[in-house]
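Undergrad: Build me a structure from this.
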Amino acid sequence: MVEFTRRRLMATSTAAAIGVGAIGSVSGQEDEDGDTPGAPRINGDIKRLATTAHGAEVTGPFVFENGEVLFSLQHPSRDNPAPYDTAAVGVLAGHQFTFNGTNDEFDELEAPRSNEAQGQVQVAGGEYDILVQEGDSINGGDERWGHPQTPDGTDIADFVGTRYGDVGYNPDMNFFVPTDEDGLEGYLFTNNETSPGCISRTPISRGEDGWEADPDDAMELENLESFRDIGGTRINCYGDLSPWGTPMSSEEEYGHPRVSGPATVSGIVDAGSGVGIRGAATFWNRPNPSEIDGALDELFDEGWSPQGTWALSGLEMLAYYLGADPVDQDGDTNTTEPIGDGYPNRYRYGYIVEVTEPTAEEPTPVKHHVMGRAAFECPEFMPDERTVYLASDGSSKGLYKFVAEEPITSYDDRADVRGTLSAARVVNEEAAKNRPPAEVDLEIEWVELGTASNAEVESWIAEYDDVSQVDYLETHADTDWEDDLEAAITEADETVAIEGNRDYITDEEILAWAKQYEKRGPDGVDEELRRVPFLETRAAAKEVGATIEFRKAEGIDSLDDAEPGDYLYIGISELNDGMSDDEGEIRMDRVDGGVVYRAQLDSEYDVSTLEPVVVGPDATDSESIVDAAPINVDNVMVLDDGRVLLCEDKGSFGRSYPNDALWVYEPPAVLETDSVAISHGATGAVDLTLSSIPDGLAGGRITVSVEHADVAELTGASYHDALELTAGPSISGDGSSVEFRFADHEDEIGATLEDVTLATLELEAVGTGTTDVTIDVHALDDDDGTAIETQSRPGVVVVGPQPVGEGSGPGRAPTDPDGDGRFEDINGNGRLDDDDVTLLFDTLESDSVRLNEDAFDFNENGRIDYDDVVSLYDEL
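TA: Sure, this is the predicted structure:
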């Protein structure tokens, strides 16, 4: 694994150069202070492009078609000099990506050392040009940027009570929807993390002097009646721009957990009480819900802080936004006077919100309820317009995937969008062996939770629209709250903590769903229980074995036009908590600096392996190490040339400077061989390919080996036609390896990010079983004479068994018609038919089947059983 490239070692910054040396010496070995091996580590190249003002995260990155970059100045320190003491969105003026695939196109920004530099945004080769700031007058003076209003036009900032952050202080997502062919004029859509939620639409355009905003024609979309009709939004974080050009805003509903941390609903039932286990959502409709922590401390000897209670702040403001009558606005804080009509339905928040018709006079919002409910930081909509990956922020929140039955744009009405929601499960044992994250890929499978449509989920949600704070008291307390409000609240708090909140989906309903799921599968549950995985996504996923340990998954992105073979990147801001404890499927060594994973997309846009490519530092590392590595990567954005923007939200991590940074990650070249399934006694071929060579290819020397030559051996090899100056190829006497040596003296293989075939290898199946095909790079140089840093990916050869029983003729071994590594054609006649099912049934107890588990384990449960016969029949 490459830690830092040669270019990185030539950095002019003294501190950066020291940091690189330290990283190289620490990675991969146990340090005396107990540092995690391989932390930090960069598999590729990294450069600092910008640093934000003190106190601010780097959020909401967006890159225009002309290569200019924009991001939000989120919650900067109020002590910074103006204008950097106010939240804003701005463009990195003076810097433009040329999309050539290499970080050589810009000089790295020095770390900010002076107070002046730390108090502002700094950009490599440019400056931060602010377009719009919190509280700016917009829409002809009728609104303020980032400020929601009540139906009568009152600014939410004018009310007293708990708040989810200062209004307008937390801009995040930015996506630009052009209205001209050149992509230089259009609308900028910006999220604000607040309650009620906020999506601003600002007209911007680029002239000779750069980008400019038009505040007079800007608007707060949440103030439209169409947004209030869907309950508004809440805590809008990052998002995505769909393949069809609509902004997708994520509701980061931190208050959604009904059970805290890794706990389960079944654990509550087993314990006979929810005390110490329940999460914030249980107390959603409590009068003054954010004060529940103190109330629980008084009620129980061992009080606890239900996960997400801090995010219940601002619920009263959301109610006022929806039109509820404000309660007691004479003091400074919330009271416990209950809100009745107009109180927000907890099941209306925590979704992906699509802004349809984004350039219309009044855009229309659609909540994709069928994609599940969580603290979503961001989704990634794939080019097939069906597959959506969803990352959720916070502790033990999980990773999710939605696949629509048809392309989303093919539905005449978004309410009809129908598909299947799944959660990730980590299945490889290595992930639970306290290994360094840099050394362990996460192998995942997807656990289906349920199938529904937006309209169906909306109908289930609507059943809870009339639940209010009054119901919390009248459902859970015998005391009449109008006679003794304080006593009624105390009684209700105790009942809800122990027994649960019966105004919403109950514990019993979740367990009934899970029990039916286990017996009948996700599509076999009773109709009234189908709502459970869509309204209580996280709790449901836990009950059926999904891996919820994923911690702070705050970034997810791929190429806009990604194809099978490209990568999906996932940023885990902190790899600790549930990912580094002694429970569950993930029990890795702690890396507080976080990890960026990537996963290769298959032909169906599915992913099955998360490999670590950027590993952050440990909290114990020296400043020199920490200064030179990305920390707590939040949002990620893949550029058109395959490089990735990494945005930091590092908090107080121990650097020599306090600012968050924007980094540009250049992935390494990938050298790999295909995988192939070969019938016993037959031959097959695999290609040796190289991708991501922005500086071209001069030549090299490479050895490809078969790990088990008694399973398959190399019998032939040939070069790509473009390579005319070659030696060999030289195959070893036992057929276990072949060496290639070549030079591209005619410059036939130029700079490219696409796959280039270097050679083809022929293999003969001489045994049965599986063997890896590994790659050893002795030398590989680009057209500038610089060594190409590569990541080698082994291929796999699966050799099928000898003939089973009598087969369908003499010597006919089973074959693999669909190339999935399972040999469905049992009788060797070249196709899957009824005779194959019968033959497998007749020979299931024979050694020829039992000793070839990899070939005949059709239900993929790790053994040969009669369900393999059923699974093979199902494939007919």
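
Undergrad: all contacts plus neighbour counts: C-alpha atoms, from now on.
TA: OK.

Undergrad: So residue 548 sits against residue 542, correct?
TA: Yes - judged on CA atoms under 8 Å, residue 548 makes contact with residue 542 at a distance of 6.6 Å.

Undergrad: Which SSE is immediately downstream of the helix or strand hosting residue 267?
TA: Taking DSSP states H and E as the criterion, the element that holds residue 267 is helix 265-271. As assigned by DSSP H and E, the chain's next helix or strand after helix 265-271 is helix 292-299.

Undergrad: Can you name every helix or strand that that following helix contacts?
TA: Counting contacts by 3 or more CA pairs under 8 Å, 6 or more residues apart in numbering; DSSP states H and E, helix 292-299 packs against helix 485-499.

Undergrad: Which one of residue 548 and residue 542 is surrounded by more residues?
TA: residue 548 (27 against 21; other CA atoms under 10 Å).

Undergrad: And for residue 103, the neighbour number?
TA: 22.

Undergrad: I should have written residue 455 there, sorry.
TA: 18.

Undergrad: Tell me how many other residues surround the nearest residue to residue 431 once chain neighbours are set aside.
TA: Once flanking residues are discounted, residue 431 sits nearest to residue 586: 5.1 Å by CA to CA, 6 or more residues apart in numbering. Counted by other CA under 10 Å, the residues lying close to residue 586 total 27.

Undergrad: now do the one 5 residues further on
TA: Other residues lying near residue 591 total 29 when counted by other CA under 10 Å.

Undergrad: this one as well, want them side by side:
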Amino acid sequence: MASKQLQRVLAAALSFTAAPLVLAGTIEFSPAPFPLTDTEKRGILTSDSATVDGVQVPVGYHTILRSGDTAEGTFGLLHDIDGNPLVAEDGSPYISNDNDFASILEGEDGKLYMVAHFEARPGAMYLTELSQDPRTGVLSAVRTRPLDFSAVDGGWVHCAGSVTPWGTHLGSEEYEPDAKQWRDDDISDYNAAMATYFGATPAQASSVMNPYDYGYPVEVKVKNYNDATVAKHYAMGRMALELAYVMPDDKTAYMSDDGTNVGLFRFVADTAGDLSSGSLWVARWSQKTSEGAGAADLQWVYLGRATNDEVREWKDLYKFADVFDEADPIMQNDEDTGTCPEGFTSINAGHGDGDHQCLKLRDIDGDGGVWLSDWNIASRLETRRWAAMQGGTTEFRKMEGITYNPDANVLYLAMSETDRGMLDNNRAGKTLPYVKYDIGGLNHMTIAKGNKCGVVYGLALDGTYTATHMWPVVSGTPITEDYGADADSPDYDGTNKCDINGIANPDNITYMPGYNTLIIGEDTGSGHQNDMIWAYNIPSGSLTRIQTTPYGSETTSPYFYPNINGFAYLMSVIQHPYGESDEDKLEQPSEAFAYTGHMVFPAMDQ
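TA: Predicted coordinates:
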């Protein structure tokens, strides 16, 4: 039970939200079965039914396409910059099973389309024309083709996404390559895989790739099947972008940064409906309590204004060594003291792991001093590092999905774990101090006890859609000692380290407007053996399991559409079955094909 201090903090946070609207809609799902048998763990289990506004309707999962399916084109086939299919080592076409976010859009021709991500290097997005059954609402693929990214130097690890208020697809590029690797001529295999897009080998990556080409929001506007434009919004900053989510003012966008020791960013466009120029901020966590998952006021550190055209020029002109000078931390008895030589700023930031760095901004333009233009260049090419140097908080761990509740003017943010930099020189479930995540940094976040089962936070917004407070809404429950429980649980069955009646490692989330229901998808390994999607009733705090997925997969892309031609849709993508765990249980290659699909309901635009 929360202490009185925590209760006061949460009450204060809630008091700053707008007065809730009158909610006319109700939805209640029947629980999806929990998979117990091997057969059930290989399948997709869903709620049998949902009661929507008092009417019971059947619920099922409808697959639009699986990776490798053909509908004129081959869904998930990766291509090089010239449009040639990539081939695997055995000479077979390289088809990705890393399906991720998939949007439903209406083209300018009035037809329905889906833009679907593949979280690979090189990445891919596919445009699929859809047909809609007028009786059942079920969507089917008519034809599919890859989108051409050659004008923007290819796509990179397209993870989650959103749909803008003006009806375009807003995708992402996660885990941006570390430009320091290019300076040191030590490019990781992960980053070097992108070289195949340019017809080169990974060993040639340093000569064919520019790391500053990747890590940005990607907007896709669909006119018709043969005319869809792709734009990277360099002005919004570069990070391990899980997704960007645009608020109802058509200007403010929140961006989640996935990884270890990362930040939360807010972009405000100069012009409504146009993300090509604007100003960028990073959140600063001012902790109010360390209990539970912590709670804080949020301040915002200004990182400057830029345009796509400016950053497009900068990324081709400058390298890491042009932006920053770097020094080694000061050591004492072979241990890092957490300090830097005079003139260098000490930070701890990155998306891979804790990394104490000593940096100094260079005179980038060579004009005899460090000017505001130099700041802007650093803020867009090295967004997280510059944010840390300016005093922003870069201590979050595995920041994932974002969604907005217009009924209460609350933003929701999923944190797959509360661990590492979010704690105070410690690790969840560990007994020894782990200073690497806080050493050299500002250590804004000092949550008392981590939670490797994860948390969904609420963020109160003011009248300008600026987040002012952050507090935990729903958390997973560890049941094993190594996951941070107080003692071994008799409920531990050897496979599920988080309580099976609650969430484990929340990832993508979506809100059902007017229905007080938050949908939470999981990306968990040993937290739950089979990943799940949950419906969370906000007033009651109750969770209902509505879908489970096969061994080794993760749930991606839950995204809700209240009314498309008289039907509501909950998108659901099942990524890389047997690919994250339980690989030894794969019996047929076809079992590993990913699923892109949906659930369908009567229109729910209350």
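
Undergrad: aligned partner of the residue nearest to residue 431 of the first structure in the second structure?
TA: Aligned by TM-score structural alignment, residue 586 of the first structure pairs with residue 445 of the second structure.

Undergrad: sec struct for residue 303 of the second structure, please.
TA: In three-state terms, and counting by DSSP: H, G, I helix; E, B strand; the rest coil, residue 303 of the second structure is strand.

Undergrad: Please tell me I have it right and it contacts residue 281.
TA: Yes - using CA under 8 Å, residue 303 of the second structure is in contact with residue 281, at 5.2 Å.

Undergrad: so which strand or helix has the residue nearest the centre of the second structure?
TA: Per CA atoms, centre = their mean, the C-alpha nearest to the average position across the second structure is that of residue 242, at 2.5 Å. Using DSSP H and E, residue 242 of the second structure sits within strand 241-246.

Undergrad: okay, that strand sits on what stretch of the first structure?
TA: So strand 241-246 of the second structure sits over residues 376-381 in the first structure, by TM-score structural alignment.

Undergrad: Provide the contact partners of that stretch at residue level.
TA: Under the contact criterion CA atoms under 8 Å, 6 or more residues apart in numbering, stretch 376-381 of the first structure has outside partners 237-243, 248-253, 350-352, 387-393, 553-558.

Undergrad: Would you confirm that residue 58 of the second structure contacts residue 50?
TA: Yes - the pair residue 58 of the second structure / residue 50 is scored as a contact, 6.4 Å apart, by CA under 8 Å.

Undergrad: between those two, who's got more neighbours?
TA: Neighbour comparison, residue 58 of the second structure and residue 50: the larger count goes to residue 50, with 19 against 14 (by other CA under 10 Å).

Undergrad: where's that one relative to residue 60 of the second structure, distance?
TA: Distance, residue 50 of the second structure to residue 60 of the second structure, using CA to CA, to the nearest Å: 10 Å.

Undergrad: before we move on, what about residue 45 of the second structure?
TA: Taking CA to CA, one finds residue 45 of the second structure at 9 Å from residue 60 of the second structure.

Undergrad: Setting aside sequence-adjacent positions, which residue approaches residue 269 of the second structure most closely?
TA: Nearest residue to residue 269 of the second structure in three dimensions, chain neighbours excluded: residue 278, at 4.1 Å (CA to CA, 6+ apart).

Undergrad: what lines up against the one you found once you look at the first structure?
TA: In the first structure, residue 278 of the second structure lands on residue 419 (TM-score structural alignment).

Undergrad: what helix or strand does that match sit in?
TA: strand 418-426.

Undergrad: counting contacts, what elements does that strand pack onto?
TA: Using 3+ CA pairs under 8 Å, 6+ apart, strand 418-426 of the first structure is in contact with strand 399-404, strand 442-453.
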